[in-house]
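Asks: Provide a 3D model corresponding to the input given below.
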Amino acid sequence: MARSFAKKILAGLRLPRLPRTSLRRLGFVHDALVSFLAITAAMALSWGLAPMLTLWQIWVLIGIFTAICILVFPFFRLNSGAWRYASLLDVVSIVKAVTAVVFIFLGISFFTFRGDYLPRTALVTTWFVLIIGLGGPRLLYRLMKEGGRRSRMDDPQVKRGNSVLVYGFTDSADLFVRNARRSGEGQRIVGILDERPKNRKRQMHGVHVLGRLADLPTIIARRQAARQNPISELVIADPDLPAQALSDLVAQAAPHKITVKRLPDINRAGIVDENAPIEPQPISLEDLLTRKVVDLDLDETGDLLVGTKVAVTGAGGSIGSELVRQIAGFKPSLLILVENSEFNLWAIERQLAADFPDIAVVARTIDVRRKDRIDRLFAELEPEVVFHAAAMKHVPIVEENPIEGIETNLLGTRNVADAALAYGSRAFVMVSTDKAVNPTNVMGASKRAAEAYCQSLDLSQDRTRFMTVRFGNVLGSTGSVIPLFQTQLARGGPLTVTDPNIVRFFMTIPEATRLILHAAGHGMNNAGSKGLIYVLDMGKPIRIAELAERLIQLAGLRPHIDIAIEFTGLRKGEKLYEELFSTEEAREETGREGLMFARSRVLDVQLLSRNLKTVEAAIEAGETGRAVECLRRIVPEFDAISFELPAPLLTLEDSPPAIAGPGKPFAE
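Replies: Predicted coordinates for the structure are as follows:
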């Protein structure tokens, strides 16, 4: 009863709003007045009333003390913060300031009156009274502010926003709860969940620890029985929560239609704006990856890129654009953007102009299949380092358009690689894919053939280093499964997965790009890597069906109940699982975290060039079956469906192709 009465009194207190400058001046006036009253009261208690009326020296000392307070308090920044956020740190500052004033006043009183008119008890009394007089109003003001908001938050008749549970009894939770109390908007925090037994039955700013995550069903049932608003959000206040624990938490919250969010790392983000609420951030699918994210030292890459002319093909794609952004950070002397899509080229060029205005950029809309255009570009600009990311990467589309896929992925790579060699580039880096390992589709086979061509060039000369970097899927890339799932989820489902057992390797685009750059720098300083393929450590493969389930759960919905997941069957050329190494390749360590070598067979460069001319002739004639069969001759492990041949197959020159291992003489 008394508590509710006190809440009504606090809620009824409404202070007029004043400008910030006016409030700060009012604080200075308050502190000066309290200082005057504190020393006056202490002197009166020590001397009595009669001497106060007759001895003018007492009033001189009172004036000196008040003046010292006015001069000293600003050095301790007593009014630099808002009273509504007063805390123990402010009380500590007050104690320091008052102590300093007392010692300064004691010294000055001995110089003026030799301490004759200053009772010793007056100093002690002044010290206590002044601390209470300065700190008490500040804390009372904060209590009034928070008490008024708390009463409104706890009023069931007042419509609030989301009912929120906080997970983790942490410093971040403390900041979030206090911020929510102050702002009085957005969320209504109804409880805290924490796994540690020592935190049971504890509370934080009036918000109680209700139990562990396992107690969530009981907490929800209890609220339903009391006809309280359902919990709609679970906010994670532990910035160091592992990915696996985060994934489990999302899975347990989803059956109750609770959206899981997490607080930004408030302690690392700097000072929080006292007038703005702390906004929990949605959890991304990248947050749920259980793989270890490798952050590598890029000093070697800096030696390769700083002050050089760098060309990036496919510069507007998912990987290419991130490569461009990270390369720009190394301040190359010239950044050459090669992109077939006009819009993608415009988008990345505009972003570079905004983020890196000091970097010289040349943008060219060129198809890598046009050898003459590529040669003219390299003759004109003479790039020193080339990153080749242009490719057709969507398996079903390439299966339906094999000629375009082979011409882009294989002949396009040949065109750019030959130009890099002819015009004196120091390094050429090809971006490859795990689908090149034991390929079952044209896309993978064309990339494996392109890998073989770069390997053969790397071993056949010493003028240009040719490096190949192989890795799996990246989250969020154009045409990948995650954007498809997000589109399907926005339409209300269903989410389509080809097979319940299909798995893929995944990493984030920035991480994959960092590793590509690091592999390039490492390759330039490691002569022993000639003819080898860099393979990125992709961690463990992830079930696509599990990705779909987690994406649904992140939206606060239930897989197979609120949103259906349909299995459509494997598509043409698609495998259940991908591999990073074939059975014929030897895996070797690079000595660098996140990078490995694949030592595979290498074809004779002259023989391979003649075979590529045969492929080119088949493409120019529009003979799909012959082009695919030629590809199969170059990549004998290519296990694909048979294409109907439109014309009798011409025999490849010097078939079958001879092979040689890295570092060994070529077979003639």
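Asks: from here on, contacts and neighbour counts on C-alpha atoms
Replies: Fine.
Asks: where does residue 62 sit: helix, strand or coil?
Replies: Per DSSP: H, G, I helix; E, B strand; the rest coil, the secondary structure class of residue 62 is helix.
Asks: count of neighbours near residue 471?
Replies: Applying other C-alpha atoms under 10 Å, we find 24 residues neighbouring residue 471.
Asks: check residue 248 too.
Replies: Residue 248: 12 neighbours (other C-alpha under 10 Å).
Asks: ok so it is a helix residue?
Replies: Yes: assigned with three-state DSSP, residue 248 falls within a helix.
Asks: spit out the contact partners of it.
Replies: Listed by C-alpha atoms under 8 Å, 6 or more residues apart in numbering, residue 248 has no contact partners.
Asks: could you redo the last one with a cut-off of 10 Å?
Replies: By C-alpha atoms under 10 Å, 6 or more residues apart in numbering, the residues touching residue 248 are 288, 550.
Asks: doesn't residue 50 make contact with residue 44?
Replies: Yes: using C-alpha atoms under 10 Å, residue 44 is in contact with residue 50, at 9.0 Å.
Asks: among these two, which residue is more densely surrounded?
Replies: Between residue 44 and residue 50, residue 44 has the larger neighbour count (other C-alpha under 10 Å), namely 17 against 9.
Asks: tell me the contacts of that one?
Replies: Residue 44 neighbours (C-alpha under 10 Å, 6+ apart): 38, 50, 51, 52, 53, 58, 122.
Asks: and the third one, how many neighbours?
Replies: Per other C-alpha under 10 Å, the neighbour tally for residue 51 reads 14.
Asks: would you tell me which helix is longest in this structure?
Replies: helix 120-154 (DSSP state H).
Asks: what's that one packed up against?
Replies: Counting by 3 or more C-alpha pairs under 10 Å, 6 or more residues apart in numbering; DSSP states H and E, the packing neighbours recorded for helix 120-154 are helix 2-12, helix 20-47, helix 88-113, helix 171-183, strand 187-193.
Asks: here is a second sequence; please produce its structure as well for comparison:
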Amino acid sequence: MDYYRYLDMIWKLSNWYFSKDALPYWCIFVLDCLIVLGADVLVYALNNGTLSFLQNFVQLTGAFCFYLLFYVVSFRMFHTYSGVIRYSSFIDLQRMGFAMITGLLMIIGVRYLLNEDCWLMAVGMKDIGIAALLAVLMMWSVRVFVKYLYDSTFNRRRGKRVFIYGVKAGGVGLAKSIRNQVDSRYVVSGFVSDRQDMQGRFLMGKRVYSNDEHLVEKMEDFGVHTLLVSPLKNEAIRNNPEMVERLIKAGIRIYMISAAQEWDGKSDLDHRQLKEVDIEDLLPRDKIEIDLKAVEELLTGKSILITGAAGSIGSEMVRQIAKFTPQKLILIDQAETPLHDVRLMMARKRPDIEAETIVSDICMKERMEEIFGIYRPDYVFHAAAYKHVPMMENNPGESVRNNVEGTRIIADLAVKYRAKKFVMVSTDKAVNPTNVMGCSKRICEIYVQSLDKAEKDGKVEGVTQFVTTRFGNVLGSNGSVIPLFKEQIKQGGPITVTHPDIIRFFMLIPEACKLVLEAGTMGNGGEIFVFDMGKPVKIVDLARRMIQLSGAKNVEIKFTGLRDGEKLYEEVLNEEETTKPTFHPKIKIAQVREYDYADVCRQVDELVASSVEEDDMEIVKRMKEMVPEFKSKHSVYEVLDK
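Replies: Down below sits the predicted model:
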């Protein structure tokens, strides 16, 4: 009974102490002084006998107090009492040790100057040395005990129990960050490892558990409902859908560093960088590395023009290119508000770079020529395009005028004003197109490729190298299914999926733009670069995963049928194309049919004229004549394929 009463008293005392901001610094100072005096008395009594101590009590007490003054000076020098005991670290213990050593050295120096018969010499040097060692051990013990008590009572009660996935530098870094954080919101209860040799071992006092089908049970035994993922394990968890599925079904929340962030593996980790995962963070994909040095050498100090600079791809291109410190950025978009946001971003983050933000339509030839004449860009990144498939099915004339004619205007001006390179952002929907948007982008590819060949053949005077980059859906872009699904979940459903078997390739916007930069700068002209988009994702599985991650209940999935021009899966090559390897494992060159520039110009002229003068059916008919592999699906234009 007394035992439990004693434990209850400690519990109440610790909660009282830890509920305060901190003890006043003078309390810590007094405590340290009492520990030193107590150590002096104990050591002297043990070495010389209690009777000797009592007989010389006044003299010895005076000597102990005199020697204490030197320790007090050392405490002041090393600020040993200015910290909060509950947050003591190794550095604090180190300072305490140095303070005691310094005080002891000062005492030795003073005793060297004293006579042997001085009353201060009544205490032997051996006693003083042993007492100093005992005192520092006691002060260390107090600090360690208080910290342990805080971690095991008050902080443990406030913090959320977590497991950490990863036992190397990343996992250990997260655990240290949590332990060193004042009022951390987490308490580490265990580690998770894929390595057989680590399972069952202890790391920082916590057991390492196997990453198997029993992991969820182990976490539930500890009351753990949160998994922190080491940055070094991001790729491993993305490519382990079974593990993710088990965790999500059990209601375990997963926290990891955002996919857009990177950790260099050397700098200190802060667990506050972690955020609860979005679906983008968990889609399987490989990490993409590019030759930043080569890109930097080409873009640094150059004048660079970006069309569609306010869009999902264009704005990320702005951010990434700005890292290479170009001389000037010319940013064109017809969307005023998003472009204004880009302008503010550049002013805030890169005020050292001259950035011209121009609100204009790329189809305004005279205005575009004026811009090229003034700024004479060295590199042109062409990302402007209408991209929404259903919208373009209903507006084929606008698709031709903006995508095709706009691309031709910018490409021709790049040649006229001798830009070094023109990089066009295309899409996987240009391969065996089934919709107007995809066909319009394929015509853009044909035009710039034939123009590059005409330059090389001497039919067109110019030095510009034309490069096309072709990839699939980018996560989080405007019009992407992920923002749509998030909004539908927020509203309670249903989530609308067009078909249960529809699949898509996905890539992060920053990763896609990295590949655009490397392909664009390293290409020699005339290439259509195809990006390895990784594993395809079934859209219905994506929807289910997002519902599970959200924690929402009773959200249904409704199948609405394929939209106009939509196909079940996208391709990056058509049936007649093959690929060649390049300087990057994620980038291939599509070997496509070549077109005569003069024939392409004639067909584009006719198509653009048709977009103004003729009806939608006639416009699409001309597009199909130019791109024979364009076969409409779920569209009114299917009659043209019969």
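Asks: what TM-score do we get after superposing?
Replies: TM-score for the superposed chains, counting by TM-score structural alignment, normalised by the length of the second structure: 0.83, backed by 614 aligned residues with a C-alpha RMSD of 4.0 Å.
Asks: strands of the stretch 251-400 of the first structure, start to end?
Replies: 259-262, 281-282, 309-313, 334-338, 361-364, 385-388 (DSSP state E, counting those that start in this stretch).
Asks: give the other helices and strands that the shortest one contacts.
Replies: In terms of contacts (3+ C-alpha pairs under 10 Å, 6+ apart), strand 281-282 of the first structure is packed against strand 231-236, strand 259-262.
Asks: got the residue ranges for the helices in the stretch 201-350 of the first structure?
Replies: Taking DSSP state H, counting those that start in this stretch to define them, one finds helices in the stretch 201-350 of the first structure at 216-225, 243-253, 266-269, 299-305, 318-328, 342-355.
Asks: could you identify which of the ones you listed is most buried?
Replies: helix 318-328 (a mean of 22; mean count of other C-alpha atoms under 10 Å).
Asks: in the second structure, which residue range corresponds to that helix?
Replies: Using TM-score structural alignment, helix 318-328 of the first structure lines up with residues 312-322 of the second structure.
Asks: ok now that stretch, how far from the chain's centre?
Replies: Offset of stretch 312-322 of the second structure from its chain centre (C-alpha atoms, centre = their mean, to the nearest Å): 16 Å.
Asks: average offset between that stretch and the first structure?
Replies: Taken over the aligned residues, the distance from stretch 312-322 of the second structure to the first structure averages 0.8 Å (mean C-alpha distance after the TM-score superposition for the first structure).
Asks: go on, stretch 506-518 of the second structure?
Replies: Using mean C-alpha distance after the TM-score superposition for the first structure, the mean distance for stretch 506-518 of the second structure is 0.8 Å.
Asks: please state the offset of that stretch from the chain centre?
Replies: Distance, centroid of stretch 506-518 of the second structure to centroid of chain: 14 Å (C-alpha atoms, centre = their mean).
Asks: could you do stretch 16-30 of the first structure as well?
Replies: On C-alpha atoms, centre = their mean, the centre of stretch 16-30 of the first structure falls 41 Å from the chain's centre.
Asks: so what touches it?
Replies: Contacts of stretch 16-30 of the first structure (C-alpha under 10 Å, 6+ apart): 31-36, 70, 73-74, 78-83, 133-134, 137-138.
Asks: deepest of the helices and strands packed on helix 120-154 of the first structure, which one?
Replies: The most buried one of those (mean count of other C-alpha under 10 Å) is strand 187-193, showing a mean of 23.
Asks: average distance between that strand and the second structure?
Replies: Looks like 8.3 Å for strand 187-193 of the first structure (mean C-alpha distance after the TM-score superposition for the first structure).
Asks: next, the angle from that strand to helix 120-154.
Replies: 100 degrees (axes from the mean of the first three to the mean of the last three C-alpha atoms, to 10 degrees).
Asks: burial of residue 71 of the first structure, as a residue count?
Replies: 11.
Asks: my error: substitute residue 13 of the second structure in the last question.
Replies: 12.
Asks: ok, it - contacts?
Replies: Going by C-alpha under 10 Å, 6+ apart, the list of residues near residue 13 of the second structure reads 7, 19.
Asks: please redo it, this time with the cut-off set to 7 Å
Replies: Residue 13 of the second structure makes contact with no residue under the criterion C-alpha atoms under 7 Å, 6 or more residues apart in numbering.
Asks: in TSV, list the helices and strands packed on strand 281-282 of the first structure along with distance to residue 596 of the first structure and mean neighbour count.
Replies: Converted to TSV, those look like this (distance: least, C-alpha to C-alpha, whole Å; neighbours: other C-alpha atoms under 10 Å):
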stretch	distance to residue 596 of the first structure	mean neighbour count
strand 231-236	36	23
strand 259-262	34	23
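Asks: so residue 179 of the first structure makes contact with residue 280?
Replies: No: judged on C-alpha atoms under 7 Å, residue 179 of the first structure makes no contact with residue 280 at a distance of 11.8 Å.
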